[in-house]
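Q: I'd like to go over a predicted model; first the sequence, then the structure.
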Amino acid sequence: MVWTPRTLADALNNIADLDIEYNKSSLIIKMNDYGDLPLTVLFTSQQIIIETYICPANTIRDTAEFNVFLLRNQKVLPLSSVGITRVK
């Protein structure tokens, strides 16, 4: 099956507590059970990219340990990336 924003939105509509907006190339999913956590799902011809927040940077007690954790787990999830962004 080839996933498109429409087919994925239709499949996810069976899951309660999600608000889904979609257009030709993306979805914006709000996970109501997780503090309205937003997921942005982008579709390209070759892949699906999902972007979301992990946590506020100021809640990480040991940033060095957290960075090592992310670097070690990069091998498990090789197509993942992590960054810091300012949220309004």
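A: In hand now; what should we look at? Numbering: from 1, shown residues only.

Q: going forward, measure contacts between C-alpha atoms and count neighbours the same way
A: Noted.

Q: tell me where the longest helix sits in the chain.
A: helix 63-73 (DSSP state H).

Q: next up, a structure to set beside the first:
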Amino acid sequence: MAGNLEATMDTRAARYFKWLLFWQQQGRCCYCGEHVVLTYRPYEAVRPYAATLEHLQRRADGGTGHSSNLAMACKRCNNTRGERDWLSYASWRRKEF
């Protein structure tokens, strides 16, 4: 989950990765494709559309914190993905099947 990832990174690194991924993903969630809000204000960070850092391959499945395994997701998608692999979850969120 994003909170755990961001807790293990220093604040500047987490902010940098969020900004970089926000730019690369054109401000959209990697799962649902909806626009996200990049914020560092605690009261906005709990909203469903707040940008979070996400491990594409879950750490429980052997994923690492390497930048190639990180994406930006809205808080709602990050919190509801569960144990599903990222590609199946993205297809489900976008109603592709």
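A: Now that the structure is in, tell me what you want to look at. A quick note: this is a predicted structure, and the numbers were derived from the prediction, not measured.

Q: TM-score for this pair?
A: The TM-score (TM-score structural alignment, normalised by the length of the first structure) is 0.28; 51 aligned residues with a Cα RMSD of 4.9 Å.

Q: hang on, the earlier thing: got the buried residues for the longest helix of the first structure?
A: Using 16 or more other Cα atoms under 10 Å as the burial criterion, the residues of helix 63-73 of the first structure that qualify are residue 70.

Q: hmm, residue 53 of the second structure is touching residue 73, no?
A: Yes: when contacts are counted by Cα atoms under 8 Å, residue 53 of the second structure is listed as touching residue 73 (6.3 Å).

Q: those two: who's more crowded?
A: More crowded of residue 53 of the second structure and residue 73, by other Cα atoms under 10 Å: residue 73, with 32 against 24.

Q: so what's the closest residue to residue 28 of the first structure other than its chain neighbours up against?
A: Counting by Cα to Cα, 6 or more residues apart in numbering, residue 28 of the first structure lies nearest to residue 40, which is 4.7 Å off, once chain neighbours are set aside. Residue 40 of the first structure is in contact with 26-29, 50-52, counting by Cα atoms under 8 Å, 6 or more residues apart in numbering.

Q: next, count neighbours for residue 16 of the second structure.
A: Other residues close to residue 16 of the second structure by other Cα under 10 Å number 11.

Q: sorry, that was for residue 6 of the first structure
A: Number of residues near residue 6 of the first structure (other Cα under 10 Å) recorded here: 16.
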